[in-house]
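Asker: got a sequence here, can you model it:
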Amino acid sequence: MTNRITVLGSINLDTTYHVNRMPQPGETIAASNKTSAAGGKGANQAVAAARSGASTAFIGMVGGDDAGQFMRTALAENNVDISNVFIQKDIGTGSAAIILNQQGQNSIMVYGGANHEITPATINQPAVIDTIRNSDFLIAQFETPQAATLAAFKIAREHGVKTILNPAPAKEVSAELLAYTDLLVPNETESEALTGITITDAKSLAQTGAHFAHLGVHNLLITLGSKGVYLYQEKQATVLPAYKVQAIDTTGAGDTFIGSMTAQLKPDFFNLEEAVNYGQTASSLAVQGLGAMPSIPTAAQIAVAQAKNLTSTDA
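Answerer: The predicted structure follows:
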């Protein structure tokens, strides 16, 4: 059965500057190349879900500019329903400036623009409520206002829709929003921002899982980069190893993981470990290409990688 996924989130036009190394404070360096591509954490996650076969809808906002039209077209061409992607004519479309070095590591500066104009009133429109109500999963991040996310999560809970929160970029999260979150997916930095616990070893991972459980989060995935994903549930805690590949560009890897994983996930989370492994395969393919959205793999590409017995040691 095809998962029905709605993503509430950001839409950005990404511009990437390719450099040999990251600049030091106050230093000016030359970029070897400049590229532009569709992006934004929300848009990336929606496209990842759609390319993995999920029926995907989007709730978001763009500006009344060329970038906004470009992004709406990019989502629609990737089979994402843009009926609830609104246009705010007086605000620019969100954008991101990315500095990417030769090792595939990046630094990102984000201009929120129209993404910050999403409010609870946006969410409480009948068409938006219907979209959420008819979903299996609702995904959100922190590049759009938390008040809107809380309003959406409350609607989801009322209709039995599972909620997935990616607390990125790192910032404080309200206890009320966590109470409406069924699955929390931070990375190490975001996890530390929420708990105050620095993840260094198995003990600190266990402390982190217990801390989130105390806050009411009973399904937790912490992405650990090259070390894999920490999965914590009430009866299970384990680290699922990452696939070792040569990364060219890590931009959007976490988004690819979340969208692809959710496309495979059962609403009762029974197959969470299997879905995580699928998402890790997807993100391992994504980091081998340039750009966030352009490098997101399809279900067919992921199936080929899995058929080749892609493992953490021989990829």
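Asker: okay, CA-based contacts and neighbour counts for the rest of this
Answerer: OK.
Asker: so how many other residues sit close to Ile129?
Answerer: 16 (other CA atoms under 10 Å).
Asker: again, but for Ala156
Answerer: When neighbours are defined as other CA under 10 Å, Ala156 has 24 of them.
Asker: what's the helix or strand harbouring it packed up against?
Answerer: Assessed by DSSP states H and E, Ala156 sits inside helix 146-158. On a contact count with 3 or more CA pairs under 8 Å, 6 or more residues apart in numbering; DSSP states H and E, helix 146-158 meets helix 120-123, helix 126-133, strand 137-141, strand 162-166, helix 175-179.
Asker: which of those sits most buried?
Answerer: Of all the helices and strands packed on helix 146-158, strand 137-141 has the most neighbours on average by mean count of other CA atoms under 10 Å, namely a mean of 27.
Asker: output the contacting helices and strands for that strand.
Answerer: strand 4-8, helix 41-51, helix 146-158, strand 162-166.
Asker: Serialize those to a markdown table and add fields for distance to Thr256.
Answerer: Putting those into a markdown table (distance: least, CA to CA, whole Å) gives the following:
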| stretch | distance to Thr256 |
| --- | --- |
| strand 4-8 | 13 |
| helix 41-51 | 5 |
| helix 146-158 | 20 |
| strand 162-166 | 12 |
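Asker: next one: the helix holding Ala156 to chain centre, how far?
Answerer: Centroid separation for helix 146-158 versus its chain: 17 Å, with CA atoms, centre = their mean, to the nearest Å.
Asker: sequence B follows; please return its structure for comparison with A:
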Amino acid sequence: MAQGAILVVGSLNMDQVVRVTRMPVVGETLLGAGSLKLVPGGKGANQAVAMARLGGQVAMAGRVGRDPFGERLLDALETERIDASLIVADQDEASGVAFIFLSPDGDNSIIVAAGANMQVGEDEEQFARILAVLRQASALVLQLEIPIETVKRLTKAAAEIGIPVILNLAPAQSLPRATLSEVSVLILNETEASILSGQRVESVEDARIVAAVLQGYGIKTVVITLGAHGALLVTIDDAGKMHNIYQAAPRVSVVDTTAAGDCFVGALTVALTEGQPPEDALRFAVHASALKVTKFGAQSGLPMREEVLASYHS
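Answerer: The predicted structure follows:
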């Protein structure tokens, strides 16, 4: 891994997407609209690709199966010039897959069969290789589609050597306070914030209250995404002063919301590792994720940096 690259440790899934007129109810069979689409995805891989397209130098660690999906998932990363040397082809498990039902308004329902993703960090040889390159990283980016124990161990290791940890709490799960206190930037949506804090998030003001609560866990920066309503970033500067920064989202025509959150994480990470001020980083991330929802597919719909910058003036 190149010195100063962003290290992503996370999931790779082959998304199997079916368009539906509405979501089926229990016991019902619906005919999909059009053909099955296969699109490279997985929260970790989506975030890695988003960072690469937005100007970041990226390496990724994870696991795939020894199957055609695994080969295609690796090809997708290499096409984006992402260092995939820390990705292992698992001997026993199949590549992860996600079954996505996409409605006409762009919303989705997703079921993930994790496969090899749930072996990330269980292989001590791979884990040792990840630790060996961690010192060279500008930041460590994690999500929760890999084993929680791996997330905890990597967060602790990064904190001990002073590498900032960006954690996307998705899919929503509880984590020990000790682990959360080692996180530099916590990114979560309204649902995830509600689950973690025990308080409902239904407005920007709710988000401000919950972000302050979560900062009490020892997290320097908490970011709560609010879908079409933008995002809120709460951070403490070096002087100990708290800043509440809100960024509204531009209005766009929604095609597919898949990976919008991953795009946000990728964009925010790139901007922060470049040293952009929090308000500029938040603006960049909100505009990037807004562009994502205008295009079909997880990785296929992720925007380029020039598109995001141009969207500021559109």
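Asker: just so I know, which of the helices and strands packed on helix 146-158 of structure 1 lies nearest Ile108 of structure 1?
Answerer: With CA to CA, the closest approach to Ile108 of structure 1 among those belongs to strand 137-141: 16.0 Å.
Asker: which part of structure 2 lines up with that closest one?
Answerer: Under TM-score structural alignment, the match for strand 137-141 of structure 1 in structure 2 covers residues 139-143.
Asker: dump the residue contacts of the aligned residue in structure 2 for Leu150 of structure 1.
Answerer: Residue pairing (TM-score structural alignment): Leu150 of structure 1 is matched to Lys152 of structure 2. By CA atoms under 8 Å, 6 or more residues apart in numbering, the contact set of Lys152 of structure 2 is Thr179.
Asker: any idea how far the residue nearest the centre of structure 1 lies from Asp201 of structure 1?
Answerer: In structure 1, the residue lying closest to the centroid (CA atoms, centre = their mean) is Asp255, at 3.1 Å. Remark: distance between Asp255 of structure 1 and Asp201 of structure 1 (CA to CA, to the nearest Å) = 25 Å.
Asker: Phe257 of structure 1 corresponds to which position in structure 2?
Answerer: In structure 2, the residue equivalent to Phe257 of structure 1 is Phe264, according to TM-score structural alignment.
Asker: count the neighbours of that match for me.
Answerer: Neighbour tally, Phe264 of structure 2, other CA under 10 Å: 25.
Asker: ditto for Gln69 of structure 1
Answerer: 14.
Asker: residue in structure 2 matching it?
Answerer: Superposed on structure 2 with TM-score structural alignment, Gln69 of structure 1 falls opposite Glu71.
Asker: what does Thr223 of structure 1 give?
Answerer: So, by TM-score structural alignment, Thr223 of structure 1 is matched to Thr225.
Asker: test my guess that its match contacts Leu188.
Answerer: Yes: using CA atoms under 8 Å, Thr225 of structure 2 is in contact with Leu188, at 6.3 Å.
Asker: where exactly do the helices run in the stretch 201-314 of structure 2?
Answerer: 204-215, 260-273, 278-292, 305-311 (DSSP state H, counting those that start in this stretch).
Asker: list the buried residues in the first one.
Answerer: Spelled out, it's helix 204-215 of structure 2. Buried residues in helix 204-215 of structure 2, counted by 16 or more other CA atoms under 10 Å: Val204, Ala207, Arg208, Val210, Ala211, Ala212, Leu214, Gln215.
Asker: nearest spatial neighbour of the first one, skipping sequence neighbours?
Answerer: Sequence neighbours aside, Leu232 is the residue nearest to Val204 of structure 2 in space, at 7.2 Å (criterion: CA to CA, 6 or more residues apart in numbering).
Asker: if we can go back for a sec, deepest of the helices and strands packed on strand 137-141 of structure 1, which one?
Answerer: Of those, helix 41-51 is the most buried (mean count of other CA under 10 Å), at a mean of 31.
Asker: quick check: the residue nearest to Val204 of structure 2 vs Pro278 of structure 2, distance?
Answerer: Taking CA to CA, one finds Leu232 of structure 2 at 11 Å from Pro278 of structure 2.
Asker: repeat for Met242 of structure 2
Answerer: Using CA to CA, one obtains 12 Å as the distance from Met242 of structure 2 to Pro278 of structure 2.
Asker: higher neighbour count, the two?
Answerer: Set Met242 of structure 2 next to Pro278 and count neighbours by other CA under 10 Å: Pro278 wins out with 20 against 15.
Asker: name the nearest residue to the aligned partner of Arg177 of structure 2 in structure 1, sequence neighbours excluded.
Answerer: In structure 1, Arg177 of structure 2 lines up with Ala175, judged by TM-score structural alignment. Distance criterion CA to CA, 6+ apart; nearest residue to Ala175 of structure 1, sequence neighbours excluded, is Leu215 at 7.4 Å.
Asker: ok, the one you found touching Glu176?
Answerer: No: under the criterion of CA under 8 Å, Leu215 of structure 1 makes no contact with Glu176, lying 9.9 Å away.
Asker: so stretch 205-212 of structure 1 corresponds to what in structure 2?
Answerer: Against structure 2, stretch 205-212 of structure 1 falls on residues 207-214 (TM-score structural alignment).
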